[in-house]
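Asks: structure here, sequence nowhere to be found:
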């Protein structure tokens, strides 16, 4: 069992479902936990205390910069350090795109995407000063692959992927590892989506992966990891072989675009944007000695 003794973890959305499980499991393994939830933090803290763990309830909303700062400040005031940030808080706003109202857009993004920023901005300063930290953001297969009635949610969750990738690159020199979990589990938000599969989707399976990513021994960074029902996989953003046309124009593009978009021959899994751009450079033999450099 992974040991988190002496470590301090913030878990947002910790009152129910997956967040509750993360908080309980981290505390069970020795972490001191800031359990954040706007309406149910006290309950999970009581459970942790009853099991002999240490946790503090924090009910500030993640939807504002002030809220994020307050949650990080609470960790520092109570325990003097911060080692793990699990950005788990979420809300459900599903509708066909034609039925969306702008208030739902703002509400969803303020929690899912901006909420991550609100915690990460103050936590990042702490991690850099301490010389390390672990971040587990929450994305979704809905963001990566799409799903009807989920445009707002998907936009926020794909934003989390981009944020995770960039922060992993920037945090590596300071031993700040940043990953995203794409969970599949029983939860209030999921409701009856999974049907007969639901009994197989114990949150414990997802929590096991979150704890592995959050542990100080983990060197994994910049990844999107799908977890559910005991299955764990890497979700990829990849580049296909595509085509190269030195005299490309709109007629050629129109004629070959279906071919390009049907191509499943993966030739690279870029580690950053410049890796993908380097595939263009590689089409020019005269630039063989000019590999694009990450920056």
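Replies: Received the coordinates, thanks. Note that this is a predicted model, so its numbers are computed, not measured.
Asks: going forward, measure contacts between C-alpha atoms and count neighbours the same way
Replies: Will do.
Asks: please name every helix or strand in contact with whichever helix in the chain runs longest.
Replies: Ranked by residue count, the top helix of the chain under DSSP state H comes out as helix 151-171. If you count contacts as 3 or more CA pairs under 8 Å, 6 or more residues apart in numbering; DSSP states H and E, helix 151-171 packs onto helix 102-112, strand 133-138, helix 141-145, strand 176-183.
Asks: report all helices and strands that the second one contacts.
Replies: Read that as strand 133-138. Checking 3+ CA pairs under 8 Å, 6+ apart, strand 133-138 ends up next to strand 84-86, helix 151-171, strand 176-183, helix 203-214.
Asks: the stretch 1-150 of the chain: strands as residue ranges?
Replies: Remark: strands assigned in the stretch 1-150 of the chain by DSSP state E, counting those that start in this stretch are 8-12, 32-36, 54-58, 84-86, 133-138.
Asks: reformat those strands as CSV; add mean neighbour count and distance to residue 272.
Replies: Shown next, in CSV, are those (neighbours: other CA atoms under 10 Å; distance: least, CA to CA, whole Å):
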stretch, mean neighbour count, distance to residue 272
strand 8-12, 29, 28
strand 32-36, 29, 33
strand 54-58, 23, 36
strand 84-86, 27, 23
strand 133-138, 26, 18
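Asks: closest to residue 238 out of the helices and strands packed on helix 151-171?
Replies: For the helices and strands packed on helix 151-171, proximity to residue 238 was assessed by CA to CA; helix 141-145 is nearest, at 12.0 Å.
Asks: okay, buried residues for the closest one please.
Replies: Neighbour counts over helix 141-145 (16 or more other CA atoms under 10 Å) mark 141-144 as buried.
Asks: and here's the other structure:
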């Protein structure tokens, strides 16, 4: 895949997954904005060193890149970064929303400030960056945006209620943006990576860190950033495995008025959750249409 003349912004690109994405895109000809606040895993502190180091790697390999230390939570700084990119290169084709932090604790022990901060970085940080590039992509009738969710968002994980809420929120953001961006050739997708990075270094043994190295996720993100990218897709990647996740709808049951009681639902719950014949609606209105289409069963 050739990204010559494409301009890509990758957030959280100073280390780990983001670094691999930036390096791969740069190697393939994209002009890359390496965005990284340079803070610790919990979001504290900050330094431009990490982003500048990745820029140096891209340039040493013959690519073109600039560093940005803007925090994705700072809306003004994000818009200023985008203005700088437009002034320098005149276009923004790709946005990879990868920046993230961890502040793990069980919900009983978690301070709400820590819950809010994780939402601010992952969810609102992605909203800020996406809003800043959205009109430029609409004007160009081209855009590729990648959100970063996780297995925690899709399936849950103990001690990560804040992280899970933010990550599943990004899936919802992606699904609506994919619909809104379709007429302007803006494809919006989600990556759910499993990787050995500083985010996971204290929960994965060393052998697992090697198996789940970040470079094995990068091909999936590069694909989602390409001309060939689908839209409204949740793509999982890790350890050389690639798979899709879906938000599905079971066929369920239709109840006549006299049957619509909690007791009936309890009695027939196994039928409601039966996955035979389940579908994958492509919009919320499609779910409603499926139900409306079955009104004849109870009339």
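Replies: That came through, no problem. In this text, all values refer to a predicted model and were calculated from it rather than measured experimentally.
Asks: if we can go back for a sec, kindly reformat the helices and strands packed on helix 151-171 of structure 1 as a markdown table containing distance to residue 285 of structure 1.
Replies: Formatted as a markdown table, those follow (distance: least, CA to CA, whole Å):
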| stretch | distance to residue 285 of structure 1 |
| --- | --- |
| helix 102-112 | 44 |
| strand 133-138 | 40 |
| helix 141-145 | 34 |
| strand 176-183 | 36 |
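Asks: out of these, the one nearest residue 126 of structure 1 is which?
Replies: strand 133-138 (8.5 Å).
Asks: how about a markdown table for the helices and strands packed on strand 133-138 of structure 1, with distance to residue 45 of structure 1 added?
Replies: Shown next, in a markdown table, are those (distance: least, CA to CA, whole Å):
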| stretch | distance to residue 45 of structure 1 |
| --- | --- |
| strand 84-86 | 16 |
| helix 151-171 | 28 |
| strand 176-183 | 23 |
| helix 203-214 | 17 |
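Asks: of these, which is nearest residue 41 of structure 1?
Replies: strand 84-86 (14.9 Å).
Asks: for that closest one, name the packing helices and strands.
Replies: strand 8-12, strand 133-138.
Asks: mean deviation, the last one versus structure 2?
Replies: Relative to structure 2, and after both are superposed, strand 133-138 of structure 1 has an average distance of 0.6 Å to its aligned residues, where the measure is mean CA distance after the TM-score superposition for structure 1.
Asks: please apply the same query to the shortest one.
Replies: If you overlay the two and look at strand 8-12 of structure 1, the average distance to its match in structure 2 is 0.3 Å (mean CA distance after the TM-score superposition for structure 1).
Asks: chain center to that strand: distance?
Replies: 14 Å (CA atoms, centre = their mean, to the nearest Å).
Asks: ok, now stretch 185-202 of structure 2?
Replies: 7 Å.
Asks: quick one: end-to-end length of that stretch, please.
Replies: 41 Å (CA to CA, to the nearest Å).
Asks: for stretch 101-112 of structure 2, same thing?
Replies: Using CA to CA, the two ends of stretch 101-112 of structure 2 sit 15 Å apart.
Asks: again with stretch 9-27 of structure 1
Replies: Using CA to CA, one end of stretch 9-27 of structure 1 lies 9 Å from the other.
Asks: using a markdown table, lay out the strands of the stretch 1-150 of structure 1 together with distance to residue 216 of structure 1.
Replies: Shown next, in a markdown table, are these (distance: least, CA to CA, whole Å):
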| stretch | distance to residue 216 of structure 1 |
| --- | --- |
| strand 8-12 | 11 |
| strand 32-36 | 14 |
| strand 54-58 | 19 |
| strand 84-86 | 9 |
| strand 133-138 | 7 |
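Asks: among these, which comes closest to residue 98 of structure 1?
Replies: strand 133-138 (26.5 Å).
Asks: where in structure 2 does that closest one fall?
Replies: Aligned using TM-score structural alignment, strand 133-138 of structure 1 spans residues 143-148 in structure 2.
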